[in-house]
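Chemist: Give me a model of this one.
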Amino acid sequence: MASLKPKNASGAVLLSKLTKDVFIKNISEARAAEGDIEHFCFNKSRLRVVSKTDDLKKNSKGIIYLMSRDCRVEDNWAVLYSQKLALQNKLPLHICVLTKEFNCLYPTKRHLHFALEGFKEIQKECEVKKIGFHFLKANVKDFVKIVEDNQIGAVVLDFDPLKKPVEWRNYLKDNLDKNVALIEVDAHNIVPAWLASEKQEVMAKTIRPKITKQLPEYLTGFPEVCKHNYQGKLDTDKKLKNVDDVYDFYKPLYDVEIVKWAKPGAEGAYNTLLSFMQERLQYYGISSNDPSKNHTSNLSPWIRFGHIAAQRVALEVKSVEKNCKEQVDKYLEELIVRRELAENYCFYNSNYDNINGAAEWARKTLLDHKSDKRVYTYTRDQFEKALTHDEMWNAATLQLVQEGKIHGYMRMYWCKKILEWTKTPEEAIEIGLWLNDTFSLDGTCPNGFVGVMWSICCVHDQGWGEREIFGKIRFMVDYSLKRKFNMEAYCARFGRSIGKTSAKKGVKRKAK
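Modeler: Purely as a prediction, here's the structure:
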């Protein structure tokens, strides 16, 4: 195992002295330095025109940004483009959220709480910026009528490669007035997904040079969202007065308890980013794979919910590369190349959530070994309650249930064991995705889908030596974990002292 002492220890000391006030001040000054948004040269390759026209119709009375994935005001290319378009045409800007489409976005109380607390921050920011913020008791069908009734000239959408958001986009394309401009902006990726590659990439080494080549153009600063000069009402009876009103009619599918370690919203994201840079970045790539140590960024929930831009994280981490370049490079590889590889997979492969999304060789080897004898088999309920024979696996599940996350290295082991202990690879994918999407704060996103598909179907991986059940799929064993890491400490933290109590809780199904 690598030495735990960072090679750039002096740089780590300098980072530890970075205060929150200085950190936020530096970000604000960087935004101001980019200039006025109305005159900012927006890179239009970040957007795609979905409708037949991108011209605003005559007598338009407003612009709407339909927020669904990138839920923040600052550092959001979709907000910036929407405001620029509105200012150029001297129109009001409205940010709308469709709460009747929350099932696929926020399936549990844990997810819903994290999202709503973030929306409360957005509402306050919009009040300061004089931008309309509307929490609507509406779905995409209702939204079409709202657009028509208010003579909206353009609707800006978040890019999202997953099936349901693609359905929303296609519905709006087919049902909005043909004179309404419908525009999709990729504010989630640094290099827009459609430009990072024109096809599904095989693995990281094939997409890395394509992304790296384009970073000088796209890894840029953000201008600040300005106070909006043009005001106007959005007339509809679908408005909710308060964000919390959504609790009155929307009940999540599963009653999973909220987590307390992660404060939702942009402020929580900045605090976590700062603590990562101060305390953990110096160990990244050295001991960040060790489950018994907290040396990861912990930023995935905020990136998944859109409370912080991956591009902002990259800019801030890159700004200190002279202090610990090796660690910064390793982290940016994960944040940019690996994360955008997952986006690429879901963008180009509609079977990202089932065995048909695997490469032909991987699908064949899994099916060839489908009838192999399993020493252990468990039901979804047993998996959920951490009732397996493997204490390390149980500890990982208990971490998932309690904290809404699993250490990245453990998640690989955890998911591969689901394949080993289920009757079929199809069942393993289904259970792995259900557990991840139900309990993990960063579930229901491309990273989550690819994490499960990599573990079970070797997506973005290669074939290995053949064995029972796994075929040529990469295998992981418990004794290797014990040899590499202090698994006694990990299991003591999650699987012994509080594991038994938490394991019995599970989730309460929504009453039919």
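Chemist: Every contact and neighbour count from this point should use C-alpha atoms.
Modeler: Fine.
Chemist: burial of P216, as a residue count?
Modeler: Applying other C-alpha atoms under 10 Å, we find 10 residues neighbouring P216.
Chemist: What helices and strands are in contact with the helix or strand hosting A154?
Modeler: Following DSSP states H and E, one finds A154 within strand 152-158. Packing partners of strand 152-158 (3 or more C-alpha pairs under 8 Å, 6 or more residues apart in numbering; DSSP states H and E): strand 62-66, helix 77-88, strand 181-185.
Chemist: tell me the angle of whichever helix or strand comes after that strand relative to strand 181-185?
Modeler: The first helix or strand that comes after strand 152-158 along the chain, using DSSP H and E, is helix 163-175. Here helix 163-175 points in a direction 160 degrees away from that of strand 181-185 (axes from the mean of the first three to the mean of the last three C-alpha atoms, to 10 degrees).
Chemist: Check the offset of helix 163-175 from the chain's centre.
Modeler: 20 Å (C-alpha atoms, centre = their mean, to the nearest Å).
Chemist: for comparison, sequence B:
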Amino acid sequence: MKNINSLRVFKRNENEPNPEGEFVLYWMQINRRLHYNFALEYAVAWANKLGKPLLVFEALSCDYPWRTARTHWFIMQGMAEHQEIAEKEGFNYYSFLEEEAGEYPALFRELAAKSCLVVTDEYPIFIMRKRNESIPQTLDVPYYSIDSNGIIPMKMTDKAPYSAYIFRKTMQKQFRHCFEHPPKENPLADLQNRDMVQLGESVTQKYPDAKTAGRFSKEWLAGIDVDQSVKPLAIEGTRKAGLERTTQFLEFDLKAYDEERNDPDTEGTSRLSPWLHFGKISEHELVDHALRRQPRDWSRDTLKPQNGKRDGFFGGETGIEAWLDELITWREVGFHFAHHTPNYDQFESLPDWAQETLTEHEADPRPVVYTYEQLANAETEDDIWNAAQRQLVREGRIHNYLRMLWGKKVLQWTPDARTALDYLIRLNNIYAIDGRDPNSYSGIFWIFGRFDRAWGPERKIFGKVRYMTSDSTRKKVKIKEYLKKYARF
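Modeler: Model prediction:
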């Protein structure tokens, strides 16, 4: 375990390993991958140290906030892929799809009781954060959560970064050291004890694995208590699909990213966030692939901190530098902020100046006020906003540039900032396949001033918060074909 960066390890209780345990349990919660995974690597190291087999446990609750058929199916596809890999490569993997609330936590407790210790994924928000804070105190074995989220470990920052500029300064100072200590490509290759784990009928009959129970199907999904109106997407939730999209982006869109990412008609964005959110692909491998496409004379020796400035740190191709800043700085600032901010999803987590100005303008008359249902159904007077909402409902995403306008208009069309926050979080977390993510909370709260500064002139409703309009958007980006494409559901 000496190769594991200690900053990534969160020891959640003070229990000693159970020498009578049958296996080391790796509970795969959010970084749902078998490659480039620090948590899986840590679990393998413990299994080798104790001379025990390893059990990889992956499950899906039917009782989580904002659950939809869309999210469920995406996760299920990845679980089915893991099932096939486990059968082919011969390691212990147990998949479980919950049919009734309470089955999943009961199964976990039974597996934990049989284990020497538990290793799982560290994640700073949503149900994973709550589980990792509460469950360890109920167990008799050690519980470790491992940060495999990004390049810069969340423990490396001492407090929540106030802005992307501040976090970028840390990133530039620490990037090379962190990047040169990557996760192993295939940690399971190091596993020494490959004995098969026998859970016994008391477990397997009460909680049958997903394949045996015939649950990897849309027919099974149709009978589960999730929002069935939010349909599965055409994209697949497998690592294979994520890698295919990665190759397509790197080969055809990466070098032009800086010039084309903001134009909805061009669609020059990576569109990798679904697989990043569910951990199907690792940020480490994406950064490595991108840097390998730098000019031949580029070297890591050229990496010099730029005092937080975006341009100049990575150098080389401008498209590569722009994308890496989005992937590392803007993605990871959300993880670090949430790690240090338990109320990351509350109005009170905004900067003081933003809270003050929005509260001061709370009574300002709105040009129009829409209900949540009208917004969800794209029933507004603004054709750009309606198109963005239809894309969200249809494809589970909004073009990156239009997402900013989408949020700003909701602030303008709701009675107050707290209502706007509630609506945006609900719309995003229900429809976006990459919702319920630190990065998506960064995007939503940026609308209200997080990671931004006070702007002038002071305006009605917005106060000192940055202002955006549909008219200015039409002038800045190419949007004609986008409006045609999303003119209707």
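Chemist: returning to what we had before: tell me the angle of the strand holding A154 of the first structure relative to helix 163-175?
Modeler: Using the same axes, to 10 degrees: strand 152-158 of the first structure against helix 163-175 is 160 degrees.
Chemist: Please point out which parts of strand 152-158 of the first structure sit buried.
Modeler: Using 16 or more other C-alpha atoms under 10 Å as the test for burial, strand 152-158 of the first structure gives 152-158.
Chemist: Same question for stretch 260-274 of the second structure.
Modeler: Neighbour-count burial for stretch 260-274 of the second structure flags 260-265, 267-274 (criterion: 16+ other C-alpha under 10 Å).
Chemist: Stretch 310-319 of the first structure too?
Modeler: Neighbour-count burial for stretch 310-319 of the first structure [16+ other C-alpha under 10 Å]: 310-318.
Chemist: equivalent range in the second structure for it?
Modeler: Using TM-score structural alignment, stretch 310-319 of the first structure corresponds to residues 283-292 of the second structure.
Chemist: So what would you say the end-to-end distance of stretch 224-243 of the second structure is?
Modeler: Stretch 224-243 of the second structure has its terminal residues 30 Å apart, counting by C-alpha to C-alpha, to the nearest Å.
Chemist: Please read the previous query as pertaining to stretch 5-22 of the second structure.
Modeler: First-to-last residue span, stretch 5-22 of the second structure, C-alpha to C-alpha: 27 Å.
Chemist: Kindly report the same for stretch 456-465 of the first structure.
Modeler: Taking C-alpha to C-alpha, stretch 456-465 of the first structure runs 15 Å from one end to the other.
Chemist: Identify all contacting residues around that stretch.
Modeler: Contact partners of stretch 456-465 of the first structure, identified using C-alpha atoms under 8 Å, 6 or more residues apart in numbering, comprise 202-204, 355, 358-359, 362-363, 366, 415-416, 419, 425, 428-429, 450, 453-454, 471-474.
Chemist: what's the answer for stretch 300-319 of the first structure, then?
Modeler: Residues contacting stretch 300-319 of the first structure (C-alpha under 8 Å, 6+ apart): 69-72, 75-76, 115, 118, 187-190, 219-221, 264-266, 269-270, 273, 277, 328, 332, 335-336, 441-443, 445.
Chemist: can we see that at 6 Å?
Modeler: 69-72, 190, 265-266, 269, 441-442 (C-alpha atoms under 6 Å, 6 or more residues apart in numbering).
Chemist: likewise stretch 130-147 of the first structure?
Modeler: Against stretch 130-147 of the first structure from outside (C-alpha under 6 Å, 6+ apart): 93-101, 176, 227-228, 238-240.
Chemist: again, 7 Å this time
Modeler: With C-alpha atoms under 7 Å, 6 or more residues apart in numbering as the test, stretch 130-147 of the first structure has contacts from 93-101, 123, 126, 168, 176, 227-228, 236, 238-240, 243.
Chemist: go on, stretch 69-83 of the first structure?
Modeler: Applying C-alpha under 7 Å, 6+ apart, the contact partners of stretch 69-83 of the first structure are 63, 65, 93, 122, 156, 158, 185, 187-188, 222, 224-225, 305-309, 312.
Chemist: circling back to that earlier point, now, the contacts of stretch 456-465 of the first structure that are in strands?
Modeler: Judged by DSSP state E, strands contain none of these.
Chemist: Can I have the buried ones of these as a ChimeraX selection?
Modeler: Those of those that count as buried under 16+ other C-alpha under 10 Å are selected in ChimeraX with:
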select :202,203,204,355,358,359,362,363,366,415,416,419,425,428,429,450,453,454,471,472,473,474
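Chemist: Please confirm that L483 of the second structure is located within a strand.
Modeler: No: under DSSP: H, G, I helix; E, B strand; the rest coil, L483 of the second structure sits outside any strand and is assigned helix.
Chemist: Next, the contact list for the aligned partner of it in the first structure, please.
Modeler: Under the alignment (TM-score structural alignment), L483 of the second structure pairs with C491 in the first structure. If you count contacts by C-alpha under 7 Å, 6+ apart, C491 of the first structure has them with 391-392, 395.
Chemist: ditto for I444 of the second structure
Modeler: 407, 424 are the contacts of I444 of the second structure under C-alpha under 7 Å, 6+ apart.
Chemist: Thanks a lot, see you next time.
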